[in-house]
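Peer 1: heads up, no residue letters with this:
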């Protein structure tokens, strides 16, 4: 089978795509490739100055809008303005994420930062944009998972890690939650007969700015650890391929999960990835969905 590359992306003219975290890393590559193929790309970023610089680098037909997934007020304001200006949205790539290995931190709404950003912010954003997505003929939502979801577990008695906080575990839990959300979204879209499709992807071990930032609090030791970790990672251009395939492959079925094929899904060509048993469990999906609706105040299907 021919290896899937960005050159396989079909023409995107006429499509409006929203990419969160599009000013750097996987999001920047994703936005750039979509724009290169003709999509109108909304760069949804926390730092608009960095977003404008990214837009200049990308070229094509783009715009920059402020979005902080760690603030439900920001998510609501962004979604309201975007839907007013773009009543039809063809693609939402929930790319943005945070990993911080320091002390426990919270979002503007008091949620543990990893879960609040990587799940709840994206859950609210997706729910608030389902109207414009459903107005498109073949829209899709791409949720960005991680190989860390495979060893994580959702503790519904302490989702916010108020007891015994462990940052790496909190990050893995948030990515499991994101994965559960993508799978459960597919179930609910199908049940509702919606034209929107939910697809998932993960980048394996990829060289982005998340790892260096995660270790910033550890000073010189942190920088050494981050540098050593870069040796085990693949370039960001390759790491972005699973989510680009999820976003653009014609006729992709809902619930499909893309990731790297080699070395325990850490690197290599794009193929179908494997969900953990917990991520695929409908009971877990239904329970997390109810919690997310309650915490965000957003009714998402």
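Peer 2: Nice, thanks for sending it over. This structure is a prediction, so every number in the text was calculated from the model and none was measured. Numbers count the residues shown, from 1 in each chain.
Peer 1: going by C-alpha atoms from here, please, whenever you check contacts or count neighbours.
Peer 2: Fine.
Peer 1: count of neighbours near residue 232?
Peer 2: 12 (other C-alpha atoms under 10 Å).
Peer 1: does it sit in a helix, a strand or a coil?
Peer 2: Secondary structure, DSSP: H, G, I helix; E, B strand; the rest coil: residue 232 is coil.
Peer 1: where's it relative to residue 107, distance?
Peer 2: 31 Å (C-alpha to C-alpha, to the nearest Å).
Peer 1: check residue 196 too.
Peer 2: 29 Å.
Peer 1: so between the two, which is more surrounded?
Peer 2: Neighbour comparison, residue 196 and residue 107: the larger count goes to residue 196, with 25 against 18 (by other C-alpha under 10 Å).
Peer 1: hold the first one in mind and look at this next one:
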């Protein structure tokens, strides 16, 4: 395939990069490329044994730290430890995610697990690290979206999906919330005159341990995507390119969103991706932000 490749990543020496979920899949590829280009990479992982194995595979200047995004206590402890050891953070890649099958499950804090992990945990983490990001010269936050966000809708009367729960729509809602968070973060950073840049990316349909689950039980649309996926699914190395571009390309403006360019953004060279109407709606962004502040107890911007 042609287009943007990891070879275009500029020198990352002297930069501190935090990648959540860095022990496998997209996170592992992202951490590997950042380290290969000279960054000091923090592998923020729930399973530190898996993180240490990933660190051995990556080589370079990496460290492993425990982070369970499904626990606000863990998020606070991680952020405090990281802040104590690093005066500034140049890059935060909010990559980690969970996809569920079967019955509804909740996080340590009682959130629907997919929303709690994929969006609320990252919302809290970003807020707790914001001062350290602001201390860097050209800091950037990348949030990982999904094409599933395009067919999702947030119900603010039932944000935790306690009524008529279905795992796959709940995943779509969690990725819509993550996308809205990244867009609203950009709005608020700009309004505050912050030098931090918020960007977004999605991997299309990529061979990871999460992708097949995201389309389970989605009716005819999900079956269509599954059949398309047999032809369209791309390697994890290709799938990681949108977030690597969002993380490293010089001169990006806040709010830029990258994804694959072929077959309804399922695969192919990296290009500008399209937000759903709901994801781009400032009123929805404001409402979700207020809900996230209340749920996590963390207010910023």
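Peer 2: Received, thanks. Here the structure is a predicted model, which is why all the values come from computation and not from measurement.
Peer 1: give me the TM-score for this pair.
Peer 2: The TM-score (TM-score structural alignment, normalised by the length of structure 1) is 0.94; 292 aligned residues with a C-alpha RMSD of 1.8 Å.
Peer 1: burial count for residue 54 of structure 1?
Peer 2: Neighbours of residue 54 of structure 1 (other C-alpha under 10 Å): 21.
Peer 1: check contacts around it.
Peer 2: 22-24, 28 (C-alpha atoms under 8 Å, 6 or more residues apart in numbering).
Peer 1: next up, the contacts around the alignment partner in structure 2 of residue 207 of structure 1.
Peer 2: Using TM-score structural alignment, the equivalent of residue 207 of structure 1 in structure 2 is residue 207. For residue 207 of structure 2, the contact set (C-alpha under 8 Å, 6+ apart) comprises 233-236.
Peer 1: before we move on, what about residue 20 of structure 2?
Peer 2: Contacts of residue 20 of structure 2 by C-alpha under 8 Å, 6+ apart are 27, 43-45, 67, 93-96.
Peer 1: among those, which are in helices?
Peer 2: Judged by DSSP state H, the contacts of residue 20 of structure 2 include residue 27 as members of helices.
Peer 1: of the contacts of residue 20 of structure 2, which is the nearest to residue 142 of structure 2?
Peer 2: residue 93 (4.8 Å; C-alpha to C-alpha).
Peer 1: quick check: the closest one vs residue 118 of structure 2, distance?
Peer 2: Taking C-alpha to C-alpha, one finds residue 93 of structure 2 at 12 Å from residue 118 of structure 2.
Peer 1: counterpart of stretch 170-179 of structure 2 in structure 1, which residues?
Peer 2: Stretch 170-179 of structure 2 maps onto residues 170-179 of structure 1, going by TM-score structural alignment.
Peer 1: quick one: average offset of that stretch versus structure 2, please.
Peer 2: By mean C-alpha distance after the TM-score superposition for structure 1, the fitted stretch 170-179 of structure 1 averages 0.3 Å away from its aligned residues in structure 2.
Peer 1: now do that stretch: everything it contacts.
Peer 2: With contact meaning C-alpha under 8 Å, 6+ apart, stretch 170-179 of structure 1 is reached by 99-100, 114-115, 118-119, 143-146, 148-154, 161, 200, 279, 288.
Peer 1: same check, this time on stretch 129-144 of structure 1
Peer 2: 79, 83, 86-95, 126, 178-179, 182, 194-202, 243, 246-247, 300.
Peer 1: which of the contacts of residue 207 of structure 2 lies closest to residue 188 of structure 2?
Peer 2: residue 236 (31.9 Å).
Peer 1: what residue of structure 2 takes the place of residue 36 of structure 1?
Peer 2: Counting by TM-score structural alignment, residue 36 of structure 1 lines up with residue 36 in structure 2.
Peer 1: so who does the residue nearest to that match when sequence neighbours are not counted touch?
Peer 2: Excluding its sequence neighbours, the residue lying closest to residue 36 of structure 2 (C-alpha to C-alpha, 6 or more residues apart in numbering) is residue 60, at 6.8 Å. When contacts are counted by C-alpha under 8 Å, 6+ apart, residue 60 of structure 2 is found next to 35-36, 38, 40.
Peer 1: let's go with 10 Å and repeat that
Peer 2: Residues near residue 60 of structure 2 by C-alpha atoms under 10 Å, 6 or more residues apart in numbering: 32, 34-41.
Peer 1: list the buried residues of the lengthiest helix in structure 2.
Peer 2: If you go by DSSP H, structure 2 has its longest helix at helix 167-191. Residues 167-187, 189-190 are the ones in helix 167-191 of structure 2 that count as buried (16 or more other C-alpha atoms under 10 Å).
Peer 1: same check on stretch 157-164 of structure 1?
Peer 2: 159-161.
Peer 1: now the end-to-end length of that stretch.
Peer 2: 13 Å.
Peer 1: report the separation between the match of residue 36 of structure 1 and residue 12 of structure 2.
Peer 2: Following C-alpha to C-alpha, the distance that separates residue 36 of structure 2 from residue 12 of structure 2 is 9 Å.
Peer 1: show me where structure 1 has strands.
Peer 2: 16-20, 40-45, 62-66, 91-94, 140-144, 197-201, 257-262, 267-272 (DSSP state E).
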